[in-house]
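Visitor: model this:
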Amino acid sequence: MRLKNCLFIGCLSLMSLPALAETVNNLFQVREPVSGQTPDEKTRATQAALETLVTRLTGDAKAAQGATLAEVRKDPQQIISQYGYDAGPPESLQVDFDPASTERALRQAGLALWGSNRPVIMAWWLNDATDGANLVGDGQSSAEPLRRAAQHRGLPLRLPLADLGEQSIGNAKTLDGTDVAPLKQASERYGPDAILAVHAQENGSQWQGKWHLWLGDKMEQGSASGASAAELADAVLLSVSQRLAPRFVVKPGASSSMALEVQGMTLERYAQLVRLLEPFGGRLRSVNGDRVVFDVSGSVDQLRSQLSLARLQEVPAGEVGAAPVDAGQTPAVEAKPGSTNVSLPAGTADQTLHLRW
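Guide: From the prediction side, this is the model:
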């Protein structure tokens, strides 16, 4: 069956196909520690939950305090669907925000949002405590603070099994260095999009950590501290979120219309591509063999960052002429999971980005 026929048949079943990167579950659910269930404590925790959510959705820790969100801060109930308490430990207030009303309120405030498809981070985390050093493994109790921090900051996180071979790699020398090659090779079996190396050290009553983050060919680094290992984990992952978000979030007014042509398309890849293009309002314009053309709106740099999660590569300029964008090809469907087939007119775009698998 030809690809364009498969797309029409398969577009209604996109949700059953595997996604690229990873869809963050419970993105609009926030837990904040509380010291009791008094009205004042609930109000304080609700405001903290709102700030956490806005930071999680924008990557900007200052966004929640902006003047444009004053009405939401005054009455956060307008975007909250329900509350609940979790006995813990630690005891916490669980706030479920309504996705539709939350996104609408933040967009009306002029904020650009980071979608739920986010890069999977492979964390090589060495805890260097007074009783010795330990590489945090997936099945260890020391992994729980990292998982809680990742959920709190809206990041998909994976940890190594920390077997003997991985422990020899995840040492202080490797994690403090800037050569990602050993970690990249050891991470291959976990299939991450990004690699995070953290060397956390206990120093008296404080924990301090240095971190390096690699995504694609770019490296970020920084340091953080906390009164406990859990606080350090949250501080590190907050910093990581703030470094990643600008690659995937475009400020209002920074977008432009363009065409995206992708070569090497299959039905499964199409489903994956549709998910990644959701933040760009992707509309499938045409299908020609194993090539598809989408009309999208965004910045070229943001689009490149998002599609790098699919391991897509840009077609060299010298080869682009062999793959022209044909606006007269088969019209297709709006690129949105669960939508019905809608015919679209051939669009126009200011520029074309050519990628391939």
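
Visitor: can we go C-alpha only for contacts and neighbour counts from here?
Guide: Will do.

Visitor: Now do the helices in this protein.
Guide: Secondary structure of the chain by DSSP state H: the helices cover 3-10, 39-58, 70-74, 99-108, 144-153, 164-169, 172-176, 181-187, 229-248, 267-277, 300-308, 317-320.

Visitor: chain center to the fourth one: distance?
Guide: For helix 99-108, the distance from its own C-alpha centre to the chain's C-alpha centre is 18 Å (CA atoms, centre = their mean, to the nearest Å).

Visitor: circling back: among the helices of the chain, which comes closest to residue 216?
Guide: With CA to CA as the measure, helix 300-308 is the member of these nearest residue 216 (7.5 Å).

Visitor: Look up how far residue 129 lies from the residue found closest to residue 229 once you drop the neighbours it is linked to in the chain.
Guide: Spatial nearest neighbour of residue 229, excluding adjacent residues (CA to CA, 6 or more residues apart in numbering): residue 207 at 6.1 Å. For residue 207, the distance to residue 129 equals 9 Å [CA to CA, to the nearest Å].

Visitor: In terms of neighbours, single out the busier of those two.
Guide: Neighbour totals were compared for residue 207 and residue 129, and residue 207 leads with 22 against 15 (other CA atoms under 10 Å).

Visitor: Surely the more buried one is in contact with residue 223?
Guide: No. Between residue 207 and residue 223 there is no contact, the gap being 10.9 Å when judged by CA atoms under 8 Å.

Visitor: how about the strands of the stretch 201-350 of the chain, start to end?
Guide: 206-215, 218-226, 256-263, 283-288, 291-298, 313-314 (DSSP state E, counting those that start in this stretch).

Visitor: The shortest one packs against which elements?
Guide: The one in question is strand 313-314. Taking 3 or more CA pairs under 8 Å, 6 or more residues apart in numbering; DSSP states H and E as contact, the helices and strands that strand 313-314 lies on are strand 352-356.

Visitor: what do you get if the cut-off is 10 Å, keeping everything else the same?
Guide: Strand 313-314 is packed against strand 256-263, helix 300-308, strand 352-356, with contacts defined by 3 or more CA pairs under 10 Å, 6 or more residues apart in numbering; DSSP states H and E.

Visitor: Let's compare: structure for the following, please.
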Amino acid sequence: MFGMPLLRPIVRTHRRDIEPLCGSNDRRNGLAVVGRFFPRRFLGLIVLLFLTGVPQAWSVTVEGLYEVRVPVADGTREARQEAYRTGLRQVLLRVAGRRSALASEGVSAMIGDRAPDLVQSYQYETDEEGQQRLVLKFGAVGVNRALADQGVAVWGANRPLTFAWIAVDSGRDRRLVSRVGGDSPSTAWRDAMISAATGRGLPLRLPSAQWHHDDALLSDIRGQFLSKLRERVADVPHNLLGIVNISRAGSGWEASWRLENGGEFGRDTVSADTAEQLASRMIGLWAESLAERYAVAAGDVSEGQKVDLRLDNVSDLDDYGAVSQSLSDMEPVDQVRPVSVTADRATFRATFSGELSVLKEYIALDKRYVVVEAASDPSSSRSEPESPASLGAGVLQPESSASGEGDQVADMLQYEPLKVTEAEGEADGESFESLYPVLRYRWRPVGTASDDTGPGQE
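Guide: Modelled structure (predicted):
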């Protein structure tokens, strides 16, 4: 299993044990609905879980994989059509995860023929330098199925988060690449890494500036002393730990890197002429390896789209029944089944039709669902100002582009490191192999003090 050690869920369900939810005209009370979900032998265990606490871990969902900004010369139809193709090519690289997948004649033809049909929305904007751009949002379901039709596996939105210790030896000194602060050379390397990661849809976290002048840390990175490096980020959300040593190689650069997740995940050495090229090649190797492991086979993409919904504050059987009933009543939802239940949280897996954005709109209409905000970053110093390139929960915004595929898209890609329980650990390991983000809400039953506000409002 990937990332930190994962425990088997306390409750696991199997299709043969579960009946579909009752329809909107066949309402039942909370206990009866739960009885439809679980065999009766599980009901006592569910009640026990509502009364017990479970330790915390972390889960990461990436948003914005299907959104890009593409520069355009003007507002003509021809320029817009070309932007559609360029934008779709960028999205496909993120979603397929493997550059080789885009080289086939079938995918190339699909980009040329279907790009306009896969665009869900677009709008024009002007950047700070006066460059006109087209903001494109492609439909996740449509893009995934288009790739699957070409026999290409699809890498979903639930992706491992890598914390990277990166040290650069210029031949004159050694510097840590941090997310804020530092000098101009360090900033250039930071921007190159962020832009490369954004272009591949890879969640990447860099250390805060509090470690920037830590000579002992630089020595630990150089020696790849894993126990010490792990200890420094024990409380920082991440699934993978990257250790990278960059040094001069003639007129260019060379990076010796290692990825580990409790055991070694991979290692290699890459070289390039510039920081941007080096970052692109190294991050590309990371993305290719992860996509190879977690991409969903093309044959599985067409079998009904599934998404997990994780709800906090589901504290008793009445709440559980109300949630399951409300989801089953939503028009896009074909089927709902439970994944896990803990003391104050329940996770459901919904099979749905149409685009995920439509399902989210239906959920937003029910005021009992409150969007859960991303967790704060425990690695950041309170006195440390956040820069546009800060890699806490939020937006990735490099100051310069590292590769053509990553141009103009970094300000749209987001990830949310949120706490999960160890009982959900195995489900989260499996979620790396699912296509769509885990949707996180707090359940607010009718009759609470603030039940007159909509989802996402506090």
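
Visitor: returning to that earlier point: aligned to the residue nearest to residue 229 of structure 1, what sits in structure 2?
Guide: Across the two structures, residue 207 of structure 1 finds its equivalent in residue 253 of structure 2, going by TM-score structural alignment.

Visitor: wouldn't that match be in contact with residue 282 here?
Guide: No. Counting by CA atoms under 10 Å, no contact exists between residue 253 of structure 2 and residue 282, whose distance comes to 11.7 Å.

Visitor: Find residues that contact each of these two.
Guide: Overlap between the contact sets of residue 253 of structure 2 and residue 282, as judged by CA atoms under 10 Å, 6 or more residues apart in numbering, is given by 270, 271, 272.

Visitor: So what's the residue count around the second one?
Guide: Spelled out, it's residue 271 of structure 2. One way to gauge burial is a neighbour count; for residue 271 of structure 2, by other CA under 10 Å, it gives 20.

Visitor: Residue in structure 1 paired with it?
Guide: For residue 271 of structure 2, the aligned position in structure 1 is residue 225, judged by TM-score structural alignment.

Visitor: contacting residues for the closest residue to residue 284 of structure 2 other than its chain neighbours?
Guide: Closest residue to residue 284 of structure 2 in three dimensions, ignoring its sequence neighbours and counting by CA to CA, 6+ apart: residue 200, at 7.0 Å. Going by CA under 10 Å, 6+ apart, residue 200 of structure 2 touches 65, 90-99, 280, 283-284, 286-288, 405-406.

Visitor: Residue 200 of structure 2 -> structure 1?
Guide: Structural alignment (TM-score structural alignment) places residue 200 of structure 2 against residue 153 in structure 1.

Visitor: From residue 192 of structure 1, how far off is that match?
Guide: Using CA to CA, one obtains 18 Å as the distance from residue 153 of structure 1 to residue 192 of structure 1.

Visitor: same thing with residue 94 of structure 1?
Guide: Between residue 94 of structure 1 and residue 192 of structure 1 the distance, using CA to CA, works out to 29 Å.

Visitor: give me the element residue 310 of structure 2 is part of.
Guide: Mapping residue 310 of structure 2 onto the secondary structure by DSSP states H and E places it in strand 305-312.

Visitor: Buried residues, that strand. List them.
Guide: Within strand 305-312 of structure 2, the residues that qualify as buried are 305, 306, 307, 308, 309, 310, 311, 312, counting by 16 or more other CA atoms under 10 Å.

Visitor: Without its sequence neighbours, what residue ends up closest to the second one?
Guide: By that I understand residue 306 of structure 2. Using CA to CA, 6+ apart and skipping residues adjacent in sequence, the residue nearest residue 306 of structure 2 is residue 351, 4.4 Å away.

Visitor: tell me the contacts of that neighbour?
Guide: Under the criterion of CA under 10 Å, 6+ apart, the neighbours of residue 351 of structure 2 are 303, 304, 305, 306, 307, 308, 332, 333, 334, 335, 336, 337.

Visitor: change it to 7 Å
Guide: Taking CA atoms under 7 Å, 6 or more residues apart in numbering as the definition of contact, the neighbours of residue 351 of structure 2 are 304, 305, 306, 307, 333, 334, 335, 336.

Visitor: Turn the residues you listed into TSV, columns for distance to residue 321 of structure 2.
Guide: Shown next, in TSV, are the contacts of residue 351 of structure 2 (distance: CA to CA, whole Å):
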residue	distance to residue 321 of structure 2
304	24
305	23
306	20
307	19
333	16
334	17
335	15
336	12
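
Visitor: Closest to residue 31 of structure 2 out of those residues?
Guide: When the contacts of residue 351 of structure 2 are ranked by distance to residue 31 of structure 2 (CA to CA), residue 336 comes first, at 16.3 Å.

Visitor: so the closest one touches residue 347, yeah?
Guide: No. At 10.4 Å, residue 336 of structure 2 and residue 347 do not qualify as touching, with contact defined as CA atoms under 7 Å.

Visitor: What distance do you get for residue 120 of structure 1 to residue 215 of structure 1?
Guide: Counting by CA to CA, the gap from residue 120 of structure 1 to residue 215 of structure 1 is 10 Å.
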